[in-house]
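my questions concern the predicted model and sequence given below.
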Amino acid sequence: MSIENEVIVRIHDASRQKYPLQKITGNIALSSMIDLIHSVNLDANPRLAKTGRVTQDIQESLVNESEIFQFMTKGILIAASEVEELDRSRFRLRFEEPQLEGILDGGHNTLAAGRQILLDVLTAELGAEEAESLLKAIKTWESLKTAWETHHVLLVKHKDEITKALMPIEVIFPGDGQAGYEYFQEKVLVINAARNNNAELTVEAKQNKRGYYGEIRSNLDSKLIDEVEWKTNDGGRIKVRDLVALALVPLSVLPFNALNPISNNPSILFSSKGQCIKIYSDLLTEGGVTEKVTGDIIQIVDSSIKSALALMKDMPKLFDLIYQEMPKAYNSTGGRFGKIDHVLMASDGKKLRTRYYRNPVEYSYGEGYIYPLVYALSALIKNDDGKLSWKTDPEKFIRSRLGDIMKSFYSMIQGQNFDPAKVGKAGGAYNLARDMFAAAYKDEILKLHGLA
C-alpha cells in the first residue's frame, strides 16, 4: 500500500549497513514495484529516463534472463528521509524532500520494469496485440506514470501475471537523530552526482539539480519553461546552455571577476557554450552570491545578479526579434540577404522558424550573424547601483534602429566573407556592435532633447 509520501515494499534478502548514513540492500520482485512506481518520482534524478536501446535490452533481460536478472544489473538506488522495518521483510519508506529523495539512480531500470509490468497485465486483460499497441505510447517516465494511474486497477487485478524477476534495490537514509538527517541532506547530492557521473549526464543537468538555474527558470516566459531540457533526456528543444549564454549578456554589465572572460572575449557566447556554463558556474561560487537551501542545493541571493537575471524574461524574445529583423535591416543597406550563399530561403510548403518562440521567418541562416548584436543589447542596460533595467524599450529600439546599425555592421559581415560562423567568432564584431548600439541610443537621447 502507499499513501502520498510513503510506500511499503517487501525487500528480499535484505541486509542493513549502519554508518552516519544507513543503507538497506536486497532485491524487490517486479510485482512489488507497483506501489513503488506509484509513489516515487525522478525529481531527485538529474536525468529523466526515456525508452531506447538501453531500456529495450533491460526489458528483454527481465523476460529472457529472469532467474539471474538481479545479478546482471545495479538495479535501483532510492533515497528516503525515513525507513521503518516492519514484519515479513517489509519496509516503510517515507519521503519528505522530492528534490533530494526518490530514485537517485536506476531510472532506466525502473522505466523498463514498469513497461514490462504494464505489458504483462495489459496482455492478461486485453490480449498481446492490443497490449503491445498501448505500450508503444509509453516512452518516458511521465508517460509511464500517467499509464500507471490509468491502469492501476488492472495492475492490482493481474498482479500474479507479472514476470517473476527480482530487481536489486538500495535504500539510503539518515542515521539517528537530527545530526544524522543533516548529514543525509549534505551527502545525498554527492552520492547522486557520483552515481550519475557518466557521459550521458551533462554538466547542465548536474547544475540544474543543485539549483543553479532556478533564477533563470523563475524569470523565463512561462511559454518557454516546459520547452527547456532542464534534465538530460527530458526532450526539451531549448538547451540550458543557450539560455545561460543569453543570461551572460545582462550579467556582463556587473563587475564580478568571474564575468571578465565575457568582456575580454564576448565571442564565446556563440563559439563556446561549454565555457559559458563554466563562467556562470564560477560566478555562482563567488562569495556572497548564493546560499545553501537544502543539502547542497543553492539559491542566488545577490541582488544585482537576481536583477540581471530578471531580464531573462526579455532575452529570448529579443534574440528572436533580431533574427527576424536582420534580413530586412541588411537589405536596407542595399544588400540582398537572400543571395548570400550561407542563407536559405523558405521554399514552398517549408516553414522556417526562430529558435525560441518558433515565429515564422523567411530565411534560415547561421546565428553567428546575430550573436554580436545580441551581446550589444548590454549597451542598453542601466546599472543603477546593482539594480539593472533597460535604458529604453529594447524591442522598439531594435525595430527602429537596427537598419541604421546595419550600415556599419554590414562591413563586418563582408569582411568575414559573409560566413556567419566567422562573424560569430570575430571579437571585433561584438565590440563594433556594442559601440553602434551605444551610439544609436545616445543619438535617441539627443533627438529627444532636440540636440540632434
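Alright, I've got the coordinates.

every contact and neighbour count from this point should use C-alpha atoms.
OK.

next, L246: secondary structure please.
With DSSP: H, G, I helix; E, B strand; the rest coil as the basis, L246 sits in helix.

so it sits right up against P316, yeah?
Yes - using C-alpha atoms under 8 Å, L246 is in contact with P316, at 7.5 Å.

now G427: closest residue in space, sequence neighbours ignored.
Computed as C-alpha to C-alpha, 6 or more residues apart in numbering, the closest residue to G427 that is not its neighbour in sequence is S267, at 5.5 Å.

beyond the host helix or strand of D57, next helix or strand please.
D57 belongs to helix 53-64 when assigned by DSSP states H and E. Using DSSP H and E, the next helix or strand after helix 53-64 towards the C-terminus is strand 76-79.

mind giving me the packing neighbours of whichever helix or strand comes after that following strand?
Sequence order places strand 82-85 as the next helix or strand after strand 76-79, per DSSP H and E. Counting contacts by 3 or more C-alpha pairs under 8 Å, 6 or more residues apart in numbering; DSSP states H and E, strand 82-85 packs against strand 90-94, strand 166-174.

G107 is nearest to which of the ones you listed?
strand 166-174 (12.0 Å; C-alpha to C-alpha).

ok, residues contacting the closest one?
Residues from elsewhere that reach strand 166-174, judged by C-alpha atoms under 8 Å, 6 or more residues apart in numbering: 11, 20-30, 66-67, 69-70, 73-83, 180-181, 183-184.

and stretch 303-320, how far out from the chain's middle?
17 Å (C-alpha atoms, centre = their mean, to the nearest Å).

same question, stretch 255-262
24 Å.

can you tell me how far the residue most central in space within the chain is from Y410?
For the chain, the residue nearest the mean C-alpha position is W230 (1.2 Å; C-alpha atoms, centre = their mean). Using C-alpha to C-alpha, to the nearest Å, W230 is found at 37 Å from Y410.

any idea how far L104 is from V190?
From L104 to V190 the distance is 11 Å (C-alpha to C-alpha).

ok, these two, which is more surrounded?
For L104 versus V190, neighbours defined as other C-alpha atoms under 10 Å are more numerous around L104 (28 against 12).

which neighbouring elements make contact with the helix or strand hosting the more buried one?
Element membership for L104 (DSSP H and E) is strand 102-105. Under the contact definition 3+ C-alpha pairs under 8 Å, 6+ apart, strand 102-105 sits against strand 76-79, helix 177-195.

out of those, nearest to T51?
So among these, strand 76-79 is nearest, using C-alpha to C-alpha, at 16.7 Å.

tabulate the helices and strands packed on strand 102-105 (TSV), appending distance to F437.
What follows is these, written out as TSV (distance: least, C-alpha to C-alpha, whole Å):
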stretch	distance to F437
strand 76-79	52
helix 177-195	43
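
check it against this one:
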Amino acid sequence: MNIVLKIQDAARQTSKLNKLLGTVSLTSMIDLLSSAGLEANPRLSKVSRVTDDIEESLAKEPEIFHFMSKGILVAASTVEELDRSRFRLEFDDPDLEGILDGGHNSLAAGRFILRKALAVRHGEEKADAMMRPLKTWEKFKSAWTDNLDLVREEKAAIPEIRMPIEVIYPSDDTEGFAYFQEKVLAINAARNNNAELTAEARANKLGYYDEIKAALDPALVTEVEWKTNDGGRIKVRELVALSLIPLSKIEIKETEQVRRSPTVIFSSKGQCVDLYDKLMAADGVAQETKGNIVEVVDPKVKSALALMKDMPRLFDLVYKLLPEGYNKAGGRFGKIDGVRMAADGKVLKSHYYREPISYSYGDGFMYPLVFGLSSLMRNTDDGVTWITDPDAFIKKNMPTIMKSFYAMIAGVNFDPAKVGKSGGAYNLACDLVAAAYKDELLRQHGIV
C-alpha cells in the first residue's frame, strides 16, 4: 500500500532512524486517512472535548492551525522523494506502520473534511445531523468510506489548512529496516503515554492477547475492547483475569501469586493484567516475530490459553445456575439486598453471551466458584486440559456444591464483595468442586 503526500517545508533528520518533518494540507490528508488509517495506533480515538477543540480551531484559526497543533506521527517502511514537494510513502505492515500518534487530530481533521463535503451536497443543517452519530473512529471510518467519492469530488470546498506531520522510516543500510521494526513500537508507546495509553492497549499491541483472541469464541472476539475506546462491551482485562485460572495450573513463578491469592481475579483486574504481562515476558513463554510483537511458543501456556474458548461460557453458566442452587440449599436468593429479579418485563442478560437469566447480582458471589473449576483441570506433560466435561459437571453438581457454599455467603452477611475478596471462599470452592468430581467417579465405579 502506498500514498503520495505533498509535504510543505519538508526537512529531514537522518540517523539510525530517519525522520521527515513538514506540514500537509487537509486535502493531502484524504489519501492518508483512507489508506493508512489508525491500524498502527494502539489507542483508537473518539469524539471528546479534545476533538471538539481541534475542530473549532480548524474552523476559526485555519491560518495558524499548524502552529497550534502537534499534528500526526506516521511510520512508513519506505519514503521516496518525488518532484514538487511530493513524497511517496509505502506501508508494508499495518501492525507497525500507519498513524502512530495523533489519533484525535486525525479524527477531528477527517470529521472536518467530511462535514465540508456533506454540506456542499446536502446543506449545513443536514450535514451536521449526519455527522452527529459519528463519535468513534470506527463509525466515522465507515461513513468516510461510504462518502469517499463525494469527498474527492468536493475537494475545492476544503479550506487550505496545514497539519504538522512527522514521518519515521528506516535508513537505507542493511540493518536499517530491522532497527526500524525493533524501535517503532517503543516510539509508539512513548508518544501515547501522554494520552494515558492503558497497559491493556500496549499489551494488545505487543501481541500478548493474540493467543486469547485465537482461542476465544469468534462470536465474542468483536465484542471485546482490545484497544482503548474501540467500543467493545467486554473489557480485555476481564478475559485476562479469566485466563489466569487455567494459567495458574502451570507451576511457574509468574502464576504463583494467583495460586497463593486467587482473590486477585475478582478484586484487582489491573493486577491481573500486570501478572499476565510478566508471564508473557518470561523466558521461553513467547518469542518476537517482528519488532517487539510476540507470539506464544510455550506449549503449556498455549494449552492453558486454549481453554479460553470455554471460560466465558462457563462464567455465564455458573452465574445463571448459582441462584437456583442457592434456593435448593434452603435460601431465598431474591431476598438478598442488591439482587435483582427478572420480573415485570425486566430483561436480564448474562455478561458474555447476553442470554436471558433470572437474577442479576454482584460477581463476588460466583468468582470463587469459577476459580473452583480449576479443580477440573489437569496439568500434564501435554499441557493443561479438562478432566471432565465442565458444562455437564456444573449443571449436575451446582445444587450439591451450593449446599456448602451457601454458608460462605451467609457468613459474610450476604455481601458479594466480601465473598469475592475472601481467600477462604476460593479454597472452599476448589475443595467442593474436587469433592463433587470424586463422588462422580465413585458413583461411576459403583462404589457409592
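Cool, got the structure. Here the structure is a predicted model, which means the values were calculated and not measured.

need the TM-score between these chains.
The TM-score (TM-score structural alignment, normalised by the length of the second structure) is 0.98; 448 aligned residues with a C-alpha RMSD of 1.0 Å.

just the buried residues from the contacts of strand 166-174 of the first structure, in ChimeraX please.
Here is the ChimeraX command that selects the buried residues among the contacts of strand 166-174 of the first structure (16 or more other C-alpha atoms under 10 Å):
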select :11,21,22,23,24,25,26,27,28,29,30,66,69,70,75,76,77,78,79,80,81,82,83,180,181,183,184
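
any chance you could map the strands in the stretch 351-452 of the first structure?
352-353, 360-361, 363-365, 381-384, 387-390 (DSSP state E, counting those that start in this stretch).

format these as JSON lines; extra columns: distance to I58 of the first structure and mean neighbour count.
Output for the strands of the stretch 351-452 of the first structure, formatted as JSON lines (distance: least, C-alpha to C-alpha, whole Å; neighbours: other C-alpha atoms under 10 Å):
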{"stretch": "strand 352-353", "distance to I58 of the first structure": "38", "mean neighbour count": "18"}
{"stretch": "strand 360-361", "distance to I58 of the first structure": "42", "mean neighbour count": "14"}
{"stretch": "strand 363-365", "distance to I58 of the first structure": "41", "mean neighbour count": "19"}
{"stretch": "strand 381-384", "distance to I58 of the first structure": "53", "mean neighbour count": "16"}
{"stretch": "strand 387-390", "distance to I58 of the first structure": "51", "mean neighbour count": "18"}
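
now do the helices in the stretch 151-300 of the first structure.
Assigned by DSSP state H, counting those that start in this stretch, the stretch 151-300 of the first structure shows helices spanning 152-157, 177-195, 203-209, 214-219, 222-225, 240-251, 260-264, 268-271, 273-284.

so the longest one matches what in the second structure?
This points to helix 177-195 of the first structure. Mapping helix 177-195 of the first structure onto the second structure (TM-score structural alignment) gives residues 173-191.

check the fourth one too.
Helix 214-219 of the first structure lines up with residues 210-215 of the second structure when matched by TM-score structural alignment.

mean deviation of that stretch from the first structure?
Stretch 210-215 of the second structure, aligned to the first structure and superposed, deviates on average by 0.4 Å (mean C-alpha distance after the TM-score superposition for the first structure).

mind listing what's buried along that stretch?
Under the neighbour-count rule (16+ other C-alpha under 10 Å), stretch 210-215 of the second structure has D210, E211, I212, K213, A215 buried.

swap in stretch 412-419 of the second structure?
F414, D415, P416, K418, V419.

and the gap between the residue lying closest to the fourth one once chain neighbours are set aside and L322 of the second structure?
Looking back up the chat, that one is K418 of the second structure. Leaving aside its sequence neighbours, K418 of the second structure sits nearest to V412 (C-alpha to C-alpha, 6+ apart; 6.5 Å). In this view, V412 of the second structure and L322 of the second structure are 17 Å apart by C-alpha to C-alpha.

what about the nearest residue to K205 of the second structure once chain neighbours are set aside, how many neighbours?
Once flanking residues are discounted, K205 of the second structure sits nearest to P42: 6.1 Å by C-alpha to C-alpha, 6+ apart. Counted with other C-alpha under 10 Å, the neighbours of P42 of the second structure add up to 30.

so who does P42 of the second structure touch?
P42 of the second structure neighbours (C-alpha under 8 Å, 6+ apart): L100, L197, A201, R202, N204, K205, K227, T228.

go again using 7 Å as the cut-off
Counting by C-alpha atoms under 7 Å, 6 or more residues apart in numbering, P42 of the second structure makes contact with A201, R202, K205, K227.

for the aligned residue in the first structure for the first one, which non-adjacent residue is spatially closest?
Matched across to the first structure, A201 of the second structure falls on A205, judged by TM-score structural alignment. On the basis of C-alpha to C-alpha, 6+ apart, the spatially nearest residue to A205 of the first structure that is not a chain neighbour turns out to be K231, at 5.0 Å.

with Q185 of the first structure instead?
Closest to Q185 of the first structure by C-alpha to C-alpha, 6+ apart is G295, at 4.4 Å.

one step back: quick one: the strands of the stretch 351-452 of the first structure as a markdown table, columns for distance to V156 of the first structure too.
What follows is these, written out as a markdown table (distance: least, C-alpha to C-alpha, whole Å):
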| stretch | distance to V156 of the first structure |
| --- | --- |
| strand 352-353 | 47 |
| strand 360-361 | 49 |
| strand 363-365 | 53 |
| strand 381-384 | 60 |
| strand 387-390 | 57 |
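
mind checking those strands for the one nearest to G52 of the first structure?
Using C-alpha to C-alpha, the strands of the stretch 351-452 of the first structure put strand 352-353 closest to G52 of the first structure, at 28.7 Å.

returning to what we had before: the strand holding L104 of the first structure vs the second structure, mean deviation?
Looks like 0.3 Å for strand 102-105 of the first structure (mean C-alpha distance after the TM-score superposition for the first structure).

any residues touching that strand, and which ones?
Taking C-alpha under 7 Å, 6+ apart as the rule, strand 102-105 of the first structure contacts 40-42, 44-45, 76-80, 192, 195-196.

could you rerun that using 10 Å?
Outside strand 102-105 of the first structure, the residues within contact range by C-alpha atoms under 10 Å, 6 or more residues apart in numbering are 5, 36-37, 39-47, 74-81, 93-96, 110, 170-172, 188-189, 191-196.
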